[in-house]
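Student: What would the 3D arrangement of this be:
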Amino acid sequence: MNKFTHFLGIDISKEYFDAVIILEGKKELNNHNQFANNAKGIRELRKWLKEFNATSVNTLVCLEHTGMYGKLVIKHLISYEFSLWVEMSLKIIRSIGLQRGKNDKVDAFRIAYYAMKNQEEAVIYKAPRKVVEKIKTLLSVRDKLIQYRGSLSRHTNELKSFEPELYKLAVKHQNNTIKGIATDLKSIEKQLDLFIKEDEILNTIYTQVSSVPGVGKITTLTLICFTNEFSMYATPRQLACYTGVAPFEYTSGKSIKGKPRVNNMANKKLKKLLHMCALTAATYDPELKVYYQRKVEESKNKLLVLNNVRNKLIHRICACIKENRVYKIREVA
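Tutor: Presented below is the predicted three-dimensional model:
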């Protein structure tokens, strides 16, 4: 017997959110309302739910990943002990099949219907700890600062070869900005180190993951943030799929026999970071260096071999987390 009888779908935008509740697991018994995306709106949502006897015990709430716009709704509903399922929008869209037209009310109903149909597969959302949210925010700011600094430097360096006079002018008026960015980046690094040092759980996970050769601080912290301290992925295969490393078969009957390949649906940021880790590991880790060189000598594609190295790194990381230990470098005979 399923736990939930009511299913609430929420479609969130910046200023308001639409809510549709399906009652008693019957598609035709549904009600719609719209609320402001603020604390008052969420209180009104609770009053509205009480009209249908929809409680935290009998109601499954489903919403899409919407970044910062959904933070307030998630925060308050968790504080009211509702079961939340925060799902990828693409999975909801593909599960519904061919659809014509859309609006916020229709989208909210589709989310509620998705929750009702797939409740046995629901992954109840676990809110990240405050320290993890702080680290994620700092990493985001760090990325933006690095991108902006790179954009300024590239533009100025292009002028150097063709317009020396304009180059000097540009340097004069952006030097302070670049120095300021460098100062902010150092400040972020210090704050990240402080978070790691002060939090025992975070420090343990960080020590275990970063003990894997090739995996640096930023990759470790990014993994911690996107996996919610490795609570969202139970196996290396799941993490490899999420980061776009796991290859999938591509065949159909006798006519289509493609080579196994990775899927484009992945966390591109983590994939890029793991690629840099693989390059480092293939250069400095004795075991992976021998593996990489052997495969290349066998005429294997270098990118394919590097993807295999990424996969090995993920397996090492997950093993360290599962077994609660640091990685021990194995000697190559």
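
Student: only C-alpha atoms for contact and neighbour calcs from this point on.
Tutor: Fine.

Student: Compute the number of surrounding residues for residue 3.
Tutor: The number of residues packed around residue 3, counting by other C-alpha atoms under 10 Å, is 11.

Student: what's the distance between it and residue 240?
Tutor: Applying C-alpha to C-alpha, to the nearest Å, the value for residue 3 to residue 240 is 31 Å.

Student: How about residue 7?
Tutor: Residue 7 sits 32 Å away from residue 240 when distances are taken as C-alpha to C-alpha.

Student: repeat for residue 73
Tutor: Between residue 73 and residue 240 the computed distance is 30 Å (C-alpha to C-alpha).

Student: again, but for residue 128
Tutor: With distances defined as C-alpha to C-alpha, the gap from residue 128 to residue 240 amounts to 21 Å.

Student: out of these two, which sits in the busier spot?
Tutor: For residue 128 against residue 240, the residue with the higher neighbour count under other C-alpha under 10 Å is residue 240, and the figures read 22 against 15.

Student: I'd like the structure of this one too, to check against the first:
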Amino acid sequence: MSPPQLVVGVDIAAASFMAAWARPGHAPSTPQPFDQTPAGFASFQKQLATAGVAPDATLVVLEATGSYWVALAVELHSAGYRVAVANPAHVHNYAKSLPRRGKTDGLDARLLTQFGLERQLASWTPPPAVYHELRQRLVARDGLLTMRQQARNQLHALEQWPVRVAAVQQQMTAVIASLDEQVRTLEQAITAVLADGAWAASAAHLQSIPGLGMVTAAWLLVGTVNFTTCASAQAAANSAGLVPLERQSGTSIRGRPSIGHGGNGRVRTALYMATLSAARYNPVIKTFYTRLREAGKPAKVARCAAARKLLHLAFAVVTKAQDFDPSYQKTPVVSLG
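Tutor: Below is the predicted model:
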């Protein structure tokens, strides 16, 4: 794809956004405000048209902070603009490298413009409908599980007192029962989407891996958009934050490699929890995990390595469109006699 002829930086908020733009080799323009409404989006596109650059030659850079950016990104993508959704951590670190002191919406818009001019940013494409059908149910399920645990903790705390109000206990028990039912309903809906949705084939391949269940398969598909956002299994592991990072400098810093806190934490957690079962029932993961433990690796280190191995298996079965085969990598013994 040819370099953009115009780069637009957008700092977006709940009710409005600031935008600045520049051609390569030029300084960003004076930031201008627009409303976070359909009318504001139309006014923004009208203003961009005055630059005389076609939408497919214009790159609009936004930060993936919260969800305020989504409506504008979808609108611009539908209009033919190239949209890049930048990682806020990358932008933050880039800003620290510049000799600037102030922070305003206008300065941030200019910063994003400069960031887009200097970096080769990948174009963003809206995910398909099945992504939203799964992700919203998965996020809702996580929220309900958190509320259910809070209710259980409150009920447990009430039961420790010598004086117990039966009506309060009944209310808390009813709340827990209601949350149980809502979780079951969501899980049934997730199962139905995995079985009948656009990603049904991939979901079936993933769930053929022992230890990888419905929830983990759904999070993997959502976190990787059906493994279309990563070109390799290693890239998928990097995206999930499961690749150990070296920490060494000269003779003074020699820290242990660790996975850190970067990457998709929800996918990483799902895979880590899946290893609890996979290390017992998946022949590939069991052998791998056992070997690491026997070599003296701590349990958490071995589980993180097993989670990465599990992700490699998931990438393989989806990209090759075949079910898990535990004997796939085994080499037959050739007799020399």
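
Student: can you list contacts of stretch 86-95 of the first structure?
Tutor: Contact partners of stretch 86-95 of the first structure, identified using C-alpha atoms under 8 Å, 6 or more residues apart in numbering, comprise 62, 63, 64, 65, 110, 111, 114, 123, 124, 125.

Student: I'd like the next helix or strand past the helix or strand in which residue 190 of the first structure is found.
Tutor: Using DSSP states H and E, residue 190 of the first structure sits in helix 164-198. Sequence order places helix 200-210 as the next helix or strand after helix 164-198 of the first structure, per DSSP H and E.

Student: relative orientation of that next one and helix 164-198 in degrees?
Tutor: 120 degrees (axes from the mean of the first three to the mean of the last three C-alpha atoms, to 10 degrees).

Student: Next secondary structure after helix 200-210 of the first structure?
Tutor: Where DSSP H and E defines the elements, the next helix or strand beyond helix 200-210 of the first structure is helix 217-226.

Student: in the superposition, what's the average offset of that next one relative to the second structure?
Tutor: Its matched residues in the second structure lie on average 1.2 Å from helix 217-226 of the first structure after superposition (mean C-alpha distance after the TM-score superposition for the first structure).

Student: Could you give the residue range in the second structure aligned to that helix?
Tutor: On the second structure, the counterpart of helix 217-226 of the first structure by TM-score structural alignment is residues 214-223.

Student: can you give me how far that stretch is from the chain middle?
Tutor: Centroid displacement of stretch 214-223 of the second structure relative to its chain, using C-alpha atoms, centre = their mean, to the nearest Å, is 11 Å.

Student: Mind giving me the ChimeraX command for buried ones among the contacts of stretch 86-95 of the first structure?
Tutor: One line in ChimeraX is enough to select the buried ones among the contacts of stretch 86-95 of the first structure; burial here means 16 or more other C-alpha atoms under 10 Å:
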select :62,63,64,65,110,111,114,125
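
Student: Out of the contacts of stretch 86-95 of the first structure, which comes closest to residue 174 of the first structure?
Tutor: Out of these, the one with the shortest distance to residue 174 of the first structure is residue 65. That distance is 37.5 Å, counting by C-alpha to C-alpha.

Student: Against residue 237 of the first structure, how distant is that closest one?
Tutor: Distance, residue 65 of the first structure to residue 237 of the first structure, by C-alpha to C-alpha: 23 Å.

Student: The residue nearest the centre of the first structure and residue 235 of the first structure: what is the separation?
Tutor: Closest residue to the average C-alpha location of the first structure: residue 226 at 4.1 Å, with C-alpha atoms, centre = their mean. As judged by C-alpha to C-alpha, residue 226 of the first structure and residue 235 of the first structure stand 15 Å apart.

Student: Check residue 154 of the first structure too.
Tutor: With distances defined as C-alpha to C-alpha, the gap from residue 154 of the first structure to residue 235 of the first structure amounts to 41 Å.

Student: Between these two, which has more neighbouring residues?
Tutor: Using other C-alpha under 10 Å as the criterion, residue 154 of the first structure and residue 235 rank with residue 235 on top: 14 against 11.

Student: Please list all residues in contact with the residue mapped onto the more buried one from the second structure.
Tutor: Taking TM-score structural alignment, residue 235 of the first structure has residue 232 as its aligned residue in the second structure. Contacts were defined as C-alpha under 8 Å, 6+ apart; by that measure residue 232 of the second structure touches residue 315.

Student: Could I get the full set of strands for the first structure?
Tutor: All strands of the first structure, identified by DSSP state E, fall at 6-12, 16-22, 30-36, 59-64, 83-87, 247-252, 256-262.

Student: residues making contact with the first one?
Tutor: Identification of contacts with strand 6-12 of the first structure by C-alpha under 8 Å, 6+ apart yields 17-25, 37, 54, 58-64, 66, 69-70, 104-105, 107-113, 115-116.
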